[in-house]
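In: Just need the structure, nothing else, for what follows:
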Amino acid sequence: MKMIFKPAALALAIALGACSSAPTTTSLLDQTRGDYMAAQNNPAVAQYAPVEFRQATAALDRANEAAARKDDASEVDKLAYIAKQRIGVAQEVAKQKGAEAQVADAARQRDQIRLDARTAEAENAKRSAEQAQAQAEAARSQADAARMATEAQASAARDAQAKADALAAQLADLQAKQTERGIVITFGDVLFNTDQAVLTEGGQHTLRKLADVLKQNPDRNVMVEGFTDSTGTSAHNLELSQRRAEAVRSALMGMGIEGTRVATRGYGEAYPVAGNDSAGSRQLNRRVEIVLSDAGRPVNSRR
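Out: So this is what the prediction gives:
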C-alpha cells in the first residue's frame, strides 16, 4: 500500500501563495519542495524508508512554517537545507533496501532452480536403477549357472557404477576435475573475505557439500592447498594462504571429518593460474584447491 505524506506547512505555504501577502521563500526551499514531491511519488520510499520520510516531512514542515512567518531568509534556508538532507537520506535508504530486496529475491530463485535440477537428477537416477534392476531380473531367469555368474558380475558392476555415479553427482556441483594427482576442486575467491582467513557463511555452506562427499567416501583423503595473488609481501601471502588452508581443515573437522584425513599446505603467491596484472587475474589466483585422493591412496605431491 502506498503511504502518502503531506506536510501541513507545505499546504499552508501554497494557500498563502494566493494571497497578496506572500510568505518568504528561497530558491533552496523551492528545490527542497521539489525533492520532497519526487520522494513522495517514489513507491520505494514509502515501502522501504517510511521513518526517514516522516522525519523529512517534519523537517520540511518547519521550513515552510518559517517561510509562512516571513522569518529571515537565512533561517529559512537553514531549515530548508536540513529538510533537503533528510529527504536525501530517505531516498538513499529506499534505494539501498530496494537493492537488498532484489538480491534476496534473486538468491531465492537461484536456490529453487538448483533444487528443481537436483530433484530431476534424483528421479532420473531412480528410473535408471529401476530399469537396470528389471534387466538383471530378466537375465537371471534364463539359466541357473549363467544367471548366478551374471548376477554376481552385474551386482559388482552396479555397485561400482552406482558409487562412481554418486560421487560424480556430488562433485558435479563443486565443478571438480580429474587430474593425475586425483580429483581437484577449486574454490575461487568465495570462501573468505579479502585478506581474511575466517570462512564466510557462504564458505561454510560450500564446505558442507565437501564434508558430505568425504563422509560417503571414507577411503578418500584430501589435501587443502591455499593460494594468494601477488599483492602484499611474499611472507604475508604465504602465512595467509596457510591460515586459510587450516581454516578449511578446522571447518571440515567441525563437520565430522577426522583430522587425519585432511592435510594442508599454503603456497602463497606460488603456482598462479593467471597473471597478476589485473584485478580479474588476481582474483583467479586467490583460491583454495582441494585435492581428493583416489580410493585408498594418498594425495600425490605437487610437482
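In: from here on, contacts and neighbour counts on C-alpha atoms
Out: Noted.
In: Now do the contacts for residue 44.
Out: Taking Cα atoms under 8 Å, 6 or more residues apart in numbering, we find residue 44 in contact with 94, 95, 98.
In: On the three-state scheme, it is what?
Out: Three-state call for residue 44 (DSSP: H, G, I helix; E, B strand; the rest coil): helix.
In: want to put them side by side, so please do this one too:
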Amino acid sequence: MSYTRLALYKILVVFLLIGCGGPPEKNPLLQEASSEYQKAENDSLIVTKAPVALKEAEEALEQSREFWKEGADKELIEHHAYISKQKVFIARETAELNAAQDEVKRAEAERQRVLIKARKAEARAAEHRAEEALSRAQKAQKRAEQLANRVSELEAQRTERGLVLTLGDVLFDFDKATLKPGGERAANNLAQFLKEYPERNVMIEGFTDIVGSADYNKKLSRRRANAVKRELIGQGISATRIQIRGYGEKYPVASNETEAGRQQNRRVEVIISDKNGTIDERSLAN
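Out: Predicted coordinates:
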C-alpha cells in the first residue's frame, strides 16, 4: 500500500470513529440483565429444569447487546434487557415448578414400590406415609404456582432484597401523602397477598426528587410510606408485619435533571420479605 493510500485510510478511520461517537456508554439495565442471566446460567436447577425459558432469556439479552453495540436507541436496548430479566424470572419459577412436579412423580413411584414389596399391614402404614409425602409435594407445587401467579398479578420485581412493588408518583396527589384510587387498588392487592401468605412481612420505603428542601422531602417520603401502611392496616394487616422508611432524595433511580427522571424518583417501594419474614436493610452502596 502506498504512503498516500495509507494516509487516506487512516483519515477515513478517524472520520468513522468521530461519526460513531466512540463506543456506546454502559447501560445499567443491560448490565443488570446480564448479571441476572449469568446467575441463572450458573444455577444447575434452572439449566436442567427450564432450558427453554433460559434460552429465551439469552436471546433477548443478546438482542439487547447487539442494539447496544450498534448504538441503537436507549429505549430499544432497555426493552430487550427488561424482557431478558423477565425471562430469567420465568426460568427460575419454571425450574422450581418442574422440580416440584418431579418430586410428585418420585413420591408416587416410591408409594408404588413400597406397596409391592411390603407385607399387607406394613404396606398400609407405608402407603399412608407415601401419601403424606405426595400430599406435601402437591401442596408445595400448588404453593409455587400460586406464588408465581400472585407475584405476576402484583407486577412485583424480584431483586436481591426480595420482591419489590413500586408505587409511582401518579398514585399520589402532587405534594400530598394521600393515596389516589389507583394507589388504593395497589395497596388492596398487596393486602390480599399478605393475607394469603401470613409468613411474609413488608418494608415500605418512600423517596422523592431533589425539588424542595432535603428535610421536607424526607418528611414527605415518610408520610407517603405511612399512608400505604395505614391502608394495609385498614385492610386487616397487623402493624407488626409492616416497617416504614423515609429516604427523601436518597437512592434515585433516574436523573433529577429531567421531569421524567424526577417523576421516577418520586415513588414508594414495598419490599416483600422471604418466606421466613426476613427483609435485608438497604445497603449504603445501593
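In: Once they're superposed, what TM-score comes out?
Out: The TM-score (TM-score structural alignment, normalised by the length of the second structure) is 0.55; 173 aligned residues with a Cα RMSD of 2.6 Å.
In: Report the buried members of the contacts of residue 44 of the first structure.
Out: Burial by neighbour count, 16 or more other Cα atoms under 10 Å: within the contacts of residue 44 of the first structure this picks out 94, 95, 98.
In: now, which of those residues lie within helices?
Out: Those of those mapping onto helices are 94, 95, 98, per DSSP state H.
In: quick revisit: out of the buried ones among the contacts of residue 44 of the first structure, the closest to residue 105 of the first structure would be?
Out: Among those, residue 98 lies closest to residue 105 of the first structure (Cα to Cα), at 10.6 Å.
In: Spit out the contact partners of the closest one.
Out: Contacts of residue 98 of the first structure (Cα under 8 Å, 6+ apart): 44, 48.
In: cutoff 6 Å now
Out: With contact set as Cα atoms under 6 Å, 6 or more residues apart in numbering, residue 98 of the first structure has no partners.
In: One more: residue 191 of the second structure?
Out: The contact partners of residue 191 of the second structure, taken as Cα under 6 Å, 6+ apart, are residue 232.
In: before we move on, which element is the equivalent of it over in the first structure in?
Out: Counting by TM-score structural alignment, residue 191 of the second structure corresponds to residue 211 in the first structure. Residue 211 of the first structure is located in helix 201-216, with elements delineated by DSSP states H and E.
In: for the next helix or strand after that helix, the distance to its chain's centre please.
Out: Downstream of helix 201-216 of the first structure, the next assigned helix or strand under DSSP H and E is strand 222-227. Put simply, strand 222-227 of the first structure sits 22 Å off its chain's centre (Cα atoms, centre = their mean, to the nearest Å).
In: Apart from its neighbours in sequence, what residue is nearest the most centrally placed residue in the first structure?
Out: Nearest to the mean C-alpha position of the first structure, counting by Cα atoms, centre = their mean, stands residue 202 at 6.2 Å. Nearest residue to residue 202 of the first structure, sequence neighbours excluded (Cα to Cα, 6 or more residues apart in numbering): residue 191, at 6.8 Å.
In: One more: residue 127 of the second structure?
Out: Nearest to residue 127 of the second structure is residue 111, by Cα to Cα, 6+ apart, at 5.9 Å.
In: Tell me the counterpart of residue 167 of the first structure in the second structure.
Out: In the second structure, residue 167 of the first structure lands on residue 147 (TM-score structural alignment).
In: May I see the buried residues of the helix or strand harbouring that match?
Out: Element membership for residue 147 of the second structure, per DSSP H and E: helix 120-154. By neighbour count on 16+ other Cα under 10 Å, the buried set for helix 120-154 of the second structure is 123, 126-127, 130-131, 133-134, 137-138, 140-141, 144-145, 147-148, 150-151, 154.
In: just stretch 209-217 of the second structure next, same as before
Out: Counting neighbours by 16+ other Cα under 10 Å, stretch 209-217 of the second structure gives 209, 210, 214, 217 as buried.
In: Which secondary structure state does the first one sit in?
Out: Looking back up the chat, that one is residue 209 of the second structure. coil.
In: List the residues that contact it.
Out: Contacts of residue 209 of the second structure by Cα under 6 Å, 6+ apart are 249, 262, 265, 266.
In: Show the contacting residues for the last one.
Out: So that's residue 266 of the second structure. 169, 207, 208, 209.
In: Ok, the first one next?
Out: Taking Cα under 6 Å, 6+ apart as the criterion, residue 249 of the second structure is in contact with 208, 209, 210.
In: how near is it to residue 188 of the second structure?
Out: 27 Å (Cα to Cα, to the nearest Å).
In: same deal with the second one?
Out: Relative to residue 188 of the second structure, residue 262 of the second structure is positioned 26 Å away (Cα to Cα).
In: Which residue of the two possesses the greater neighbour count?
Out: Each of residue 262 of the second structure and residue 188 has its neighbours counted (other Cα atoms under 10 Å); residue 262 has more, 20 against 17.
In: The first structure: which residue goes with that one?
Out: So, by TM-score structural alignment, residue 262 of the second structure is matched to residue 282.
In: And residue 297 of the first structure? What does it align with in the second structure?
Out: Per TM-score structural alignment, residue 297 of the first structure is aligned with residue 277.
In: Test my guess that its match contacts residue 202.
Out: No: between residue 277 of the second structure and residue 202 there is no contact under Cα atoms under 6 Å: 8.2 Å.
In: the more surrounded of those two?
Out: Of the pair residue 277 of the second structure and residue 202, residue 202 is the one with more neighbours under other Cα under 10 Å, namely 25 against 13.
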